[in-house]
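> I need the structure of the sequence given here:
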Amino acid sequence: MLDHLTTEASNPASEQLDELSTLEVVKLINDQDAGIAEAVGRQAQQIATAIDVISDRLHSGGRLIYFGAGTSGRLGILDAAECPPTFRSDPRQVVGLIAGGPSAMTTAVEGAEDNPSLGMQDLERISLSPNDVVVGIATSGRTPYVIGGLEYARELGAYAIGLTCNDNSELKSYCDLVIAPVVGPEILSGSTRMKAGTATKMVLNMLSTGAMIRQGKTFGNLMVDLRATNTKLNARARRIVKAATGVDDAEAVELLDRCNGEVKTAIVVHHTEQAPDAARTLLDRAYGHLRRAIHDGTNGAVRL
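Sure, this is the predicted structure:
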């Protein structure tokens, strides 16, 4: 039953929604959205715990796997798809699954979310291993597709995280950890693509970004492991090299050209005055952590 779920309840603030002016609708949505970050913030410890587990599993060769139905599944796929261009991660390292398969990204697949065996089958299909972390995303906390997948993941020994926007949800019994930002009723009753969807996106941002920071994918607040695949990202790569080294634009271009466009390698080459291959070796020995590689390559002579 959905009647007891916070996400399905009627919001008193929007009971006369169809009678509001357009500006009043905008202001109401904005006012309701203002509490989302606070709800997510109340889950800070759970999110931090999840990040540490994900980072450990990624370091050991495991994967981060998101799965869900409808908006939840789409948000997971979106976050997974953003990791390779942002962090130069292997596309197989962060994976997104949606009930009903790829076509469900744009078209509703009726009944797909109601079958728990489909969640298990989708995880089996990608050869889920005990070293992986799965994040089952279900705003309601009761989606059979997600519960089926979480149950299978725990049986296999994978670490199971549930992400929901309802307290004391059904999926709690199938998880090692639950993240539950409770954002309250939607202004359009049951339309969880709104506040709940925004909260979900915020949590996913934290999980993937936090785990990649722990993997050495950043240097300060610079995304030094980005993959420059277009004009915008090529320009960003130059700016990052300039910011991390102090060189001018022409020197940044020259460094990147020497290093096959690898931002991290270019920065290590500059600071250690070593050849690109030697810089790559330093990075490998430092498990990709740029600051550590520079420290090792200069015997601590360069302070950053």
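> rest of the way, CA atoms for contacts and neighbours
OK.
> Isn't E186 up against A13?
No: if you go by CA atoms under 8 Å, E186 and A13 don't touch, sitting 9.6 Å apart.
> which residue ranges form the strands in the stretch 51-200 of the chain?
Secondary structure of the stretch 51-200 of the chain (DSSP state E, counting those that start in this stretch): strands located at 64-68, 94-98, 133-137, 159-163, 177-179.
> residues in contact with the shortest one?
Applying CA atoms under 8 Å, 6 or more residues apart in numbering, the contact partners of strand 177-179 are Q43, Q46, I47, A50, A160, I161, G162, L163, T164, K172.
> Which of the residues you listed sits closest to R239?
When the contacts of strand 177-179 are compared for distance to R239, the smallest value, 31.0 Å, is given by I47; criterion: CA to CA.
> For the closest one, pull up the helix or strand it's in.
Under DSSP states H and E, the secondary-structure element containing I47 is helix 44-59.
> Over to A278?
helix 276-285.
> List the buried residues for that helix?
Across helix 276-285, burial judged by 16 or more other CA atoms under 10 Å covers P276, A278, A279, R280, L282, L283.
> The structure of the following sequence is requested for comparison with the preceding one:
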Amino acid sequence: MSNRLNDKITERRNARTAEIDRLSTGDMLAVIHQEDMQIASAIAPCLPDIARLVDSAAAAVSRGGRLVLVGAGASGRQGMLAAAEYAPGAGGPVVALLAGGPEAMLNTSMEAAMDYERGARDLEAIGFNPHDMLVGLTVSGRTPWVWGALRHAWAMSAPAAVISATHQSEAAQLADIVVVPEAGPEVVAGFGNPKALIAQKLVLNMVTTGLAVRSGRVYGNLRVDLEPAGDRCSERQIAIVMEAADCSRAAAKTALAACNNHCKTAILMVLTGLDAWRAHDLLNRNHGYLRLAAGDVPLAG
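Purely as a prediction, here's the structure:
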């Protein structure tokens, strides 16, 4: 096997930055910025595959499953952050596993990343099942821990996707959906994979945002699944109800207090004039989709 840098697209020398060490700081940063501008464009051809991923994830969540993100090193850390941002706390529909566990957030565990069998064991430990969907995060597509997790999902016919920088990898062969933003070689070969990781992060943002929309967590462009702060409504909940229902602060607080600080129910109460019990029932009959529930009755006023 060749050891030349150009064996991997992310480690090939970038002809556009070959003289970067000769540039002034300002010119150097301009070159880096120009390279970064290519990342979003690289994602555009992947949109059909990302759409399939979002729809598959939404289907998994609708049948009671989870979207499980797995990765090692920087990729795994991005997965952990994406899951935390989607629904803080345990028990949410988006779960992330990092090779080596939470302690690897600070120090990458190469031993864990290279352990094929451990990838499967870590999935087993969270009760991964065919109702769930797995997304492997691996720039190289060659991380054994991620392969092991993907093989475990494949063996039980669970849907699986990979977000990577290469189509030609072991990980890609185990996935139903392969998302490969071709951002090109890095600014500095061998200095990590910043462009590939930014592309991966942008795709993850699309996936989690798209899943939130498709799962009824969004009304208009407002996140309406906010949890209360302890036993009281939060300021963010009040602001969201005011914005979504176009009501006063007092009306928002009154509605939230009447429905045990359930944000979507409070919005529906203000929009429709229903009491808390009827609004909650209407929301349940529409599977938690506020847009559908609000369309079931004439708007108040």
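> Overlay them and tell me the TM-score.
Comparing the chains after superposition, counting by TM-score structural alignment, normalised by the length of structure 2, produces a TM-score of 0.91; 295 aligned residues with a CA RMSD of 2.0 Å.
> sorry, back to before: check the fit of the helix holding I47 of structure 1 onto structure 2 and give the mean distance.
Helix 44-59 of structure 1: mean distance to aligned residues in structure 2 after superposition is 0.5 Å, counting by mean CA distance after the TM-score superposition for structure 1.
> Please enumerate the helices of the stretch 101-250 of structure 1.
Counting by DSSP state H, counting those that start in this stretch, the stretch 101-250 of structure 1 has helices at residues 116-125, 144-156, 195-214, 231-245, 249-258.
> Redo those as a markdown table? Include mean neighbour count and distance to A138 of structure 1.
Formatted as a markdown table, the helices of the stretch 101-250 of structure 1 follow (neighbours: other CA atoms under 10 Å; distance: least, CA to CA, whole Å):
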| stretch | mean neighbour count | distance to A138 of structure 1 |
| --- | --- | --- |
| helix 116-125 | 18 | 12 |
| helix 144-156 | 24 | 7 |
| helix 195-214 | 21 | 9 |
| helix 231-245 | 18 | 33 |
| helix 249-258 | 17 | 43 |
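> can you list those in TSV and add distance to S89 of structure 1?
Formatted as TSV, the helices of the stretch 101-250 of structure 1 follow (distance: least, CA to CA, whole Å):
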stretch	distance to S89 of structure 1
helix 116-125	21
helix 144-156	23
helix 195-214	9
helix 231-245	15
helix 249-258	19
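> Compare those and give me the one nearest L2 of structure 1.
With distances scored as CA to CA, the stretch of the helices of the stretch 101-250 of structure 1 nearest to L2 of structure 1 is helix 144-156 (13.1 Å).
> name the helices or strands packed onto that closest one?
Applying 3 or more CA pairs under 8 Å, 6 or more residues apart in numbering; DSSP states H and E, one finds that helix 144-156 of structure 1 makes contact with strand 64-68, helix 116-125, strand 133-137, strand 159-163.
> For T209 of structure 1, find the nearest of those.
With distances scored as CA to CA, the stretch of these nearest to T209 of structure 1 is strand 64-68 (12.0 Å).
> so the closest one aligns onto which residues of structure 2?
Per TM-score structural alignment, the counterpart of strand 64-68 of structure 1 in structure 2 is residues 67-71.
> What are the contacting residues of that stretch?
Contacting residues not belonging to stretch 67-71 of structure 2 are listed as 57, 60-61, 76-77, 79-80, 83, 93-99, 132-138, 145-146, 149 [CA under 8 Å, 6+ apart].
> thinking again about what came up before, F219 of structure 1: which of the helices and strands packed on helix 144-156 of structure 1 is closest?
With respect to F219 of structure 1, and counting by CA to CA, the nearest of those is strand 64-68 at 22.2 Å.
> so that closest one versus helix 144-156, what angle?
150 degrees (axes from the mean of the first three to the mean of the last three CA atoms, to 10 degrees).
> how far apart are strand 64-68 of structure 1 and its match in structure 2?
Once superposed with structure 2, the aligned residues differ from strand 64-68 of structure 1 by a mean of 0.4 Å; criterion: mean CA distance after the TM-score superposition for structure 1.
> quick one: the spatially most central residue of structure 2 from L81 of structure 2, how far?
Here the mean C-alpha position of structure 2 is nearest to the C-alpha of T208 (CA atoms, centre = their mean), at a distance of 3.5 Å. Here the distance between T208 of structure 2 and L81 of structure 2 works out to 11 Å (CA to CA, to the nearest Å).
> next one: A30 of structure 2
The spacing between A30 of structure 2 and L81 of structure 2, counted by CA to CA, is 29 Å.
> again with G65 of structure 2
Applying CA to CA, one obtains 20 Å for the distance of G65 of structure 2 from L81 of structure 2.
> for R13 of structure 2, same thing?
Between R13 of structure 2 and L81 of structure 2 the computed distance is 30 Å (CA to CA).
> And I126 of structure 2, by the same measure?
18 Å.
> So which of those two has more stuff around it?
Taking other CA atoms under 10 Å, I126 of structure 2 and L81 do not tie; L81 has more neighbours (15 against 11).
> Aligned counterpart of that one in structure 1, please.
Matched across to structure 1, L81 of structure 2 falls on L78, judged by TM-score structural alignment.
> For the residue nearest to that match when sequence neighbours are not counted, which residues are in contact?
In space, not counting the residues next to it along the chain, L78 of structure 1 is nearest to G96; the distance is 7.7 Å by CA to CA, 6 or more residues apart in numbering. The neighbours of G96 of structure 1, taking CA under 8 Å, 6+ apart as the test, are I65, Y66, F67, G73, G76, I77, L78, D79, A80, A81.
> repeat that for 6 Å
Shown in contact with G96 of structure 1 (CA atoms under 6 Å, 6 or more residues apart in numbering): I65, Y66, F67, G76, I77, A80.
> Next: G92 of structure 2.
G92 of structure 2 makes contact with no residue, according to CA under 6 Å, 6+ apart.
> redo that, cut-off 8 Å
Residues counted as contacts of G92 of structure 2 (CA under 8 Å, 6+ apart) are R66.
> burial count for E24 of structure 1?
Quick note: E24 of structure 1 (other CA under 10 Å) scores 12 neighbours.
> what do we get in structure 2 for it?
Aligning on TM-score structural alignment places E24 of structure 1 opposite D27 in structure 2.
> Its match belongs to a strand, doesn't it?
No: secondary structure assignment (DSSP: H, G, I helix; E, B strand; the rest coil) places D27 of structure 2 in helix, not in a strand.
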